[in-house]
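A.B. asks: Quick one, what's the 3D model for this:
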Amino acid sequence: MNGRGNCYDNAMVETFFKTIKSELIWPVVWQSRQQAANAIARYIDGFYNAVRRHSSPGFQSPVAFE
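C.D. replies: Purely as a prediction, here's the structure:
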């Protein structure tokens, strides 16, 4: 770790935040903070972790990899 505010310290998390913002947050006008929070939770629990293919396990989804 190089210190506070260095994005290279946490590149995987920064990539995740960019993905969730570009695919879920920016294209939608949310009516409430709660609605956005629920959508983010569904995205993380349902789509991102279980279905999406990742490069590190040979372009398989986490479920298929396990």
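
A.B. asks: from here on, contacts and neighbour counts on C-alpha atoms
C.D. replies: Noted.

A.B. asks: Please identify the buried residues of stretch 40-47?
C.D. replies: Within stretch 40-47, the residues that count as buried by 16 or more other CA atoms under 10 Å are Ile40, Tyr43.

A.B. asks: if we look at it, which residues are touching it?
C.D. replies: Ile20, Leu24 (CA atoms under 8 Å, 6 or more residues apart in numbering).

A.B. asks: And that stretch, end to end?
C.D. replies: For stretch 40-47, the first and last residues are 10 Å from each other (CA to CA, to the nearest Å).

A.B. asks: One more, so I can put them side by side:
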Amino acid sequence: MTLKGELLHATSFVTMRQLRKHIKAYIEGFYNTQRLHSGLGYRTPLEFEGIN
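C.D. replies: So this is what the prediction gives:
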């Protein structure tokens, strides 16, 4: 799945600031901490880097 499919589909933003804030929250709150990545051995980026 892509960022567009996971986050942006059917969502509209009035300003670029809103969009950037939403993307940052998504990456820090879900993508790096919960989403499993096949290229990382089905681990999160934080697990892969040994942070979590």
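
A.B. asks: Isn't His37 of the second structure up against Arg43?
C.D. replies: Yes - contact criterion CA atoms under 8 Å: His37 of the second structure and Arg43 qualify, at 5.7 Å.

A.B. asks: Those two: who's more crowded?
C.D. replies: Comparing His37 of the second structure with Arg43 by other CA atoms under 10 Å, the one with more neighbours is Arg43, at 17 against 14.

A.B. asks: gap between that one and Gln34 of the second structure?
C.D. replies: 9 Å.

A.B. asks: what's the longest helix seen in the second structure aligned against in the first structure?
C.D. replies: In the second structure, taking DSSP state H as the definition, the longest helix is helix 16-26. The aligned range for helix 16-26 of the second structure in the first structure is 33-43, by TM-score structural alignment.

A.B. asks: residues touching the aligned partner of Arg53 of the first structure in the second structure, list them.
C.D. replies: Here Arg53 of the first structure is matched to Leu36 in the second structure, going by TM-score structural alignment. Contact analysis of Leu36 of the second structure by CA under 8 Å, 6+ apart lists Tyr42, Arg43, Thr44, Pro45.

A.B. asks: Reduced to three states, what does the residue sitting nearest the centre point of the first structure come out as?
C.D. replies: By CA atoms, centre = their mean, the first structure has its centre lying nearest to Phe16, at 3.9 Å. With DSSP: H, G, I helix; E, B strand; the rest coil as the basis, Phe16 of the first structure sits in helix.
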